[in-house]
Structure formats: structure tokens, C-alpha cells
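Participant: give the three-dimensional model of this entry:
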Amino acid sequence: AQRRVEVSVQQVMTDAAGQFLGVLRLGLLTRQLDRAVQITLGRAGEKDPHRIFICDRQGRLITRLAPNDRLEESGEDLRIAPASLPPEITSALADAKLRAGRENAPSISGQFQHGGEDFLTTFRALPETQDWLVGIVVPRAYYLGQLTAMRRQLLAASLAIMVVLVAGGGLILRGVKRAQAQIARESVKMNAFDFSAAPTASAFRDVSAVLLSLEKAKTAMRAMGKYVPIDLVRRLYQEKSEPVLGGELMEISIMFTDIENFTAASEKLAPDDLAAALGRYLEVMVRIIQQECGGTIDKFIGDAIMTFWNAPELLADHSRKACRAALRCREAGRALSRSPEWRGLPDFETRFGLHRDHALVGHFGAPDRMNYTAMGDAVNLASRLEGLNKQYGTTILASERIFENARAHFDFRLLDFVAVKGKSETIKIYELLGAKGEARWRTEAVESYEQAWHAYLARDFAGAVAILQRQESDPPSVVLLERCRAFQNAPPPADWQGVYVAASK
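Facilitator: Purely as a prediction, here's the structure:
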């Protein structure tokens, strides 16, 4: 027969007078106790992780954990001997708080870790029993897992946001630094008078506004540089001053240019063609004068250009620069006339006049509208020298002062003693032949002219004619030859000193 295992309680029964009535015995089958702890606490549809059991304060099980758990005798008692006691329950039953708990303590809670996993335990006393307790063991993650996951997700999200913020902040900082560097770079360029255009696009609206303002300022400066010598603007900027009416006496080298027979050539061209040809010609001249030779262009007078050196910036070799500018402009003008882009237009042969002397240089005009220019006899003489080219068949004439200051670097020849129109004093005029040693092909003509010139000054007009007749391809020789023949027919007065009086400009 199958043995029945139960838990029994016996109690002596007495009446009100204390007389023995009998013994009351109450038995509870162990399987009923087992069913009592086989309740489900988990969420519906999920495996219940709760382990519920009844034990005493010595950590001994009262209920079985599995149907196949055996019962063993322990003295006069039977005890549960689980076939396989789960380690988490073993740890819970071994908890010191279980034994140290007071009988009047309704519950004991705690947690422990086993196998790297956290567990929660709760023991609650069963009243009116022999210190029995209901124990529950459950993985901590069951209740706090979602919260932990949420915390991890929140931490991960926070970290990601921080990374994004740091990365975005770094990009923004780099952009700001790049924008600041761009503003600083453009400011430095403007300070150095580099007004070349630059992009104004920026990811920052305020930076774009600043860059756009700088570009507007550079545009204004580029426009001003087309009307005013940029060196003058630079000096005013560095001195933090505004132009005022007045000038100072300065020694300068002056160059006047003019296109030979320009009026006749302009009559053959349509207005648009004339404007295009003149614009291209002046572009070439200006580039050489300003960029290559450091000249200050005073003004354009139709097809003529007035230029001076040594103002506003001082130059130690300004006469040399003026001579080089004249030679380079003549060379470039002839190359332009031979180029395919000239499309058969009339040749623009340029004549030049060079002079060095003191002139009044400064701002002249009205208080609210003025020009930076040079004034005085020196300017007028340079203009007269340019005009004298027509009478001698030359292209570049220079004064004696230009000759004296540039003769070490250029070849000249003395052409004549001249009293120019509007001036009473006599000046020596020289033809600029080229850089030193470059005009050797004209050596014979130059030497013959010098021999004839000395004969001319000695009133030996016949001897001069005999020399000059062999140089009919040299225009100045032809001019002097005609003059000598004229003097053969009508000799000059006794006080004549070889001075030619120019009757026209």
C-alpha cells in the first residue's frame, strides 16, 4: 500500500473547568502543501521565473520543488531531499539573514549574485506555524531588466548624442575658425593692397555678410585704382590721411607719348573699331608703364599718355625706369601692330618725350574734386620733346638731364641744340637708341651723324653735307642734311651757335 505523507499538528483539548476532554489531531497532506506553492506569478504567456517554496528558519525545505523530490528521515522527522536543488535556492536558503531574522519580522528581503546573475529573495513568515516562511526567488532582471535595458539604451543614446554634439561642435568650430581665417586673410590682402576678387560663400550668414562687405570695399578700391595711382592710395592709407589741395616740389622723370598720325588713322575707322583698337593699345602701354616699370600714369589725353616717376613713391633710378618704359612701349606697340589680333588696322607708331626736372606734384582742383598730377615747366618741356620727334623723324627724344642720369645703361646720340617754342633757353636733345649695346646696327649712322654735327657746328656745311649724303636712310641725318644745304645757300648770322629754333610744338 502507498504510504501517505502528511504534516500533522496535535493539540490537547480541555473544557472550561480544565478537565481533559481528548486530543485534537490535524493532518495536512504534503502534496497539498506542494500545490499551495505551485502558483504562477509571472506575466501571461511567459515562462514564470519565480521559484516559490516553504522552509523554516534553519533553511530546511518544507515543500518539494519537484514531484520526484524524495523524503528522508532525520531523527524523528521526515525532511525533503531534492534530487537536484537549484543553485539559486541553495544560495537563498543559505542566506544569513534568514537565520538572523526575528520571529516578529513579517518579511525578510535581500539579493544575491550567482553565476554572474543577480537574484531577488523574499521570505515572509507564515503566522501560527512552526516558524515557517514562504520564500520566493526570482532573477532581478525579470523586474528590473527593462529598466536596465532602458537605462543602457538611454546611456547609449546619450553617448551617441554627446558624440554627435562633440563632432558637430568640432565641425562648427572648424567652420568658425576657417571663416575667421578667411576674413583675416582677406583683411591682410586688403591691407597689402591686393584687391583681387575672392568667394564670399560661407556656412555662417554673418561671415558671408562680412566677406561681402570686404568684396564691396575691394571692388570700390579696384575701381578707384583705375582713376587714381594705386601707390598714392596706398600712401594715404598708410598715413591715415585724406587728400588735400596742394603740392610739393619734387624732382621727377616725365614721359609723354603720342601716336603718330592718329587723327588720320581714326578717320578711316568706325567708332567701335577705333575704340577697341585704342583700348587694346592703351592696355599694353599701361601694363608696361605701371607693372613693369613702376610709373605713375597722370592722365590720358586722347591717344596720349602722361606718366611720371619718383612720385608718390620715391625711386632712386627713376630716369632709368623712364627710358626702359619708352623702349618697352615702343617694342610692344610694334609687336601689337604686327600681331594677328590687329586685323589689318593702321599701325600705331608711338613717339616719346623724356625729361627730368623739378615739378610741383600734388592734389590740384576743387576741394571736393581733385586730381593728383604734376605741373610746371618740366611737364611742358617733356611734351615739347615728344612733339619734336615729328621734325627729326625719331621716336624717342630725351633731355640732357635724362641723358646724364641714364647714359650708363642706355645708348644715346646728341641730335641738336634746340630752343623749343615757348622757352627762351637752349636745350640739348638726345635720341634714345636702346639699352647699352643693343643699337650696334646703327653705329655707322650714329658716328657719321656725329662727324657731320661737329662740321655743322664749325660752319663747315659742305663737309657736313658730304658726310650726310651717305646716310639717307637715317631720318635725323636727312634733316641735318637739308639744314646744311639751306645754310649753304643762306649762311646763318655771325653770332650763330648752332641753335635750332623750333617754330612749332
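Participant: switch to C-alpha atoms for all contacts and neighbour counts from now on
Facilitator: Will do.
Participant: how close does the most centrally placed residue in the chain sit to residue 171?
Facilitator: A centroid search over the chain (CA atoms, centre = their mean) returns residue 182, at 3.9 Å, as the residue closest to the centre. Summarising the geometry, the distance separating residue 182 from residue 171, computed by CA to CA, to the nearest Å, is 16 Å.
Participant: before we go on, could you also do this sequence so I can check it against the first one:
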Amino acid sequence: MERPKTIIRTLPYLFAATSQVGMTLAQALEHGGVVGVDLTLDRLMLYIRSIRANDAHRFMAFDDKNRLLAHFDPQQLFKRSGLRDAPAIDLATTADLTDPVVREALRIFSDKGAYGLADFKVAGMTYLATVDRQVARDGGAFFQLYAAPLSDFQGSLADAAGRSIPVALLIFFLTLPAIIYLARSISMPLAKLSKEAELIRAFELDDPIKLRSRVHEVNTLIRSMSGMKGTIREVSKFVPKALVKDILESESEVAVGGQTRRVSILFTDVKDFTPIVGAMSPDNLMAHMSEYFEHLASLIIRSNGTVDKFIGDAIFSFWNAPLAVARHEHVACMAALECRAASRRLNVQWVDKGLSAWHTRFGIHVGEAVLGNVGSSDRIDYTAVGDNVNIAARLEGLNKFYGSSILTSGLIADVCSDEFLFRHVDRSRPKGVDKPIDIFELLGTINGPDEFRVSPAIRKLVEDWDHVYEVYASQDWLRALDAIETFADDYPEDVLAGIYLDRVAGFLLEPPAESWDGIIRFSKK
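Facilitator: Here you go, the predicted model:
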């Protein structure tokens, strides 16, 4: 022994005396001599078998020369060699092993050396294997191999899942009613709120939102949307709804500015309103004005008109702005007829209550106007301005002179005579208007609803008047006087005939200049 105190370990071998597998440990003594001990591997083999979960697990150890040091099957640790008469038992090597799982794990080891983890398939089953390198106390190296089916590692997870899934299903079914209730308590109000949002988008703002929810967040959303709907509804009382809708849809900033657009313009006014005001208390006056405006303005808005403003007892409105309106001239004429009928129905109710009737007069014109926002940085008004707006206002005022209720310009009559019956009233130049205009009276529809359709008698009146006006336009005052007197005899209640009788009689006494263009000029509004 050259190295005292160093322990020498032999490879495993078969003890001759006991036929057991073991190894010898020996150590040289410091003063000479050797001490040795034989150790059987029975307990090691028991330990190896104990760490295997089942027979499908493989465990073995081998040295750096591929000689087996331990094996899960002790019979595989040795191999027999030599002649039949003189057999020998040698330590087996990894090359002597036939187990396919071990051989595949060793193949990977021969390619890669020691490895932490590898997976492979044998006979359709997936295995996990590891080969770990260890260093013995005597400095020699050896390797440990362990292999087991992947399913053995997943089995515990599958068992846990098998136990937890029924419990989870039980909990799910027990809580399902609560889940459904909670989901419905959220989804149903949200579905109704979605419908409310569509109503707001369509500007149907009259009905309040009557929803409640036990969910705090949903209830907060309901209150917010209800407040928004109410705010838009209230703002629309001061600003044309079409304009508010256009602002909301365009998401643009409201700024001062305008554009030129062809619009049909309507002005209304109440006849002899000043005496009416003097005869009513302030509270009654405001209540009647609100009822009156509600009836007329609602008809204008329903026909896609824009109510620009209320001026005392007057209404200023127009069509084709800010939203485009097809055939807006016809729409304006129909709206005027509907407003006149609504005013007459309202008068019947008021007269039955002992109140004064309000007779409404209308003026309609069409033409270019500047539409847009005017005002200051904190107060903006959407309106229409221009000469054509002034003409519509003057036409309304001329009703007082001609004894009519709805006067229109010749431009309106030219466009709408296919559906409405007009009577040529005069050719005049109202005060504040820089050019003469032909004035017509709107009498009703030709083939419209019964309430607005002109009677055959009115058609006959217009035909007879057209003949009278033709003679008048020739400026043959004697013939004109005869024609008007004949017409007045046939229609004694006609106010316009009386006006023309006085006019022509005056022309006979004091004829107009030969250069007279037939235009009646007004010096007062």
C-alpha cells in the first residue's frame, strides 16, 4: 500500500464463499499491514428497488468505463463467460443490457454525455430520463441513470383534476342562478339603455328614462344618460333641434360663421295683437302664447323646418337649413296651411271659453340667405339673414293691407302652382325692399287632404279674378272698372275687389303717369 489512510474500493464481484454480490474496501495501515472489509450489495439493491414507484421505473449506476455498479434488476449486474467446464462470472457493462428503455437512455448519453432531462418514446409510450455524473471519494467518476414513463408524473395531476372537476361543476351549478341573476341585472338595463341611446340619436327626447338597477355602476350610467337626455331636451327649447342634432352628429366646435343657401322662409304674426295684450293679465298672456306657439311650432318642426326664433307674437322659421329638405318650397306652403288650420281650431276652443281669437297671418318667400352662427364668444345664435328674409317679413305685413291670411312671393307661386292654388294679388314694392315683387295669395291645395283642398267655388273665383287682373294690367281703366264691378257683384265679400275698385276709381280721376310701371310702392311696413 503506497498511500496509508486511503480507502481502496473494488468493483462489485461475486463472493466465492457466499455467492453474494458485493465489494471490498481496504486501507493500508500506517505502521504496516492492511485492514479490509467485504460489503454485500443486498441493502443497496433493496434501496434501489424501494425508490422505484413501480416496475416501469429504471434505475442503474455505471462507471466511466461503462461497467455496471448498480441495477434495478440484480441479475443484470453480472454476466457469465468462459468455458462450460471452467465458467467465469464478470461484471456486466452497459453494452450487455437489453432493456429497450435503458438502451434508448444510454444512446442519448453516448451522444450528449450526462444530461438533465430527455424524453423519448418506446413502444408508443413516452419516457423521461436523466443521467447524472457523480464523483466518488476516491476520485473516480460514476453515473446514475433514471427513467420513468411520463404518464406516471401526470397521473397525480389527472387524479387531482378528476377530483376537482366534479366539485367545480357542483359549485358552478349551485351558483348558476346567482350568476344568471347578476348577468341579467347588468345586461337587461344595458340593453334598454342601448335603445334609449338610439332614441336620443334620433332626437326622440320627450319621454324620460325610467330605469333602475341594483348594480351601482349601471345605476350611475342610467343617471348620467337620463341627465344627458334631459339636458339636450331643454337646450332644444332654446336652439333649433335640427341644429343641435347636427352639432352632436358632426362633433364639430360651434363657431361664428355662415354660408349662403337657398331656403324657404316663413313669417307669422297675430292680427291686432296689441289690444289682445292689453286685455289679458301677464300670466294668462304667457300661458296663451305658450299654447299658441306649441301648436304652430310643433307643426313646423314636424315638417323638418327650423324655428329660428319667437319675436313677440311672431314666428320666424325656414326650411332647407341646417338639414336639407327636398322640395322645401312645397313643404313651407303645406306647413303654412297646417298652421292656419291649427290656429283656427285653437280659436274655437278659446272662443268657447270666452277668450279672444288670435287670427294668424303668414308670409312665405324663397331665395338665397346667409345661414350660420352669429353672436359673441359666450352667446351664439343660429339664424338666417339677408334681403330675402326681409321680403318674407314684408309679405306677412302686407296681409293687413290686402285682407288676406297667407301671402307668398311670385317665386313660391311659380314653383308650387302644380300642387297649390294661388291668386295673383298685386305687383308691389314693400318698404325696405329694393326691387318689385309679384304677390300671390295661397288659398289651398289642388288635390291634397280635404281640410286643405280648395272648393270648386274658390277655383271659379280665381279664374274670374285672373280675367280681371289681366284687364287691370292693360291699364284700360274704364274696362278695368267694369270688370272689377262685375266681379264685386259676384263676390261681394271679396276684400281685394274693393281695394282695386278704389284704386281704379282714383286712376280715372287722376291717371298715373304714362311711364308708370304698374308697381304699387309702400312707404310703411
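Participant: hmm, back to that, return the list of helices and strands in contact with whichever strand or helix holds the residue nearest to the centre of the first structure.
Facilitator: Taking DSSP states H and E as the criterion, residue 182 of the first structure maps to helix 140-191. In this structure, helix 140-191 of the first structure makes packing contacts with strand 117-125, helix 205-225, judged by 3 or more CA pairs under 8 Å, 6 or more residues apart in numbering; DSSP states H and E.
Participant: from residue 10 of the first structure, how far off is the residue nearest to the centre of the first structure?
Facilitator: Relative to residue 10 of the first structure, and taking CA to CA, residue 182 of the first structure is found at 99 Å.
Participant: repeat for residue 478 of the first structure
Facilitator: Residue 478 of the first structure sits 163 Å away from residue 10 of the first structure when distances are taken as CA to CA.
Participant: of these two, who's got more company?
Facilitator: Neighbours per residue (other CA atoms under 10 Å) separate residue 478 of the first structure from residue 10, with residue 478 holding more: 20 against 10.
Participant: could you verify my assumption that the more buried one touches residue 472?
Facilitator: Yes. If you go by CA atoms under 8 Å, residue 478 of the first structure and residue 472 touch, sitting 5.7 Å apart.
Participant: ranges for the helices of the first structure?
Facilitator: Assigned helices in the first structure, in chain order: 30-36, 87-93, 96-100, 140-191, 205-225, 230-239, 262-267, 271-286, 318-338, 377-392, 400-406, 443-457, 461-468, 475-489 (criterion: DSSP state H).
Participant: and residue 296 of the first structure, which of these is closest to it?
Facilitator: helix 230-239 (8.1 Å; CA to CA).
Participant: contacts for the closest one, please.
Facilitator: 193, 225, 242, 243, 312, 313 (CA atoms under 8 Å, 6 or more residues apart in numbering).
Participant: in ChimeraX, how would I select the buried members of these?
Facilitator: A single ChimeraX command suffices to select whichever of the contacts of helix 230-239 of the first structure are buried according to 16 or more other CA atoms under 10 Å:
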select :193,243,312
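Participant: give me the number of residues near residue 370 of the second structure?
Facilitator: For residue 370 of the second structure, the count of nearby residues is 19 (other CA under 10 Å).
Participant: what do you get for the one 3 residues further on?
Facilitator: One way to gauge burial is a neighbour count; for residue 373 of the second structure, by other CA under 10 Å, it gives 18.
Participant: likewise for the one 4 residues further on?
Facilitator: The tally of other residues near residue 377 of the second structure (other CA under 10 Å) stands at 9.
Participant: just residue 391 of the first structure next, same as before
Facilitator: Here the count is done by other CA under 10 Å, and residue 391 of the first structure has 13 residues near it.
Participant: likewise residue 78 of the first structure?
Facilitator: 15.
Participant: do residue 97 of the first structure as well
Facilitator: Residue neighbour count, defined by other CA under 10 Å, stands at 15 for residue 97 of the first structure.
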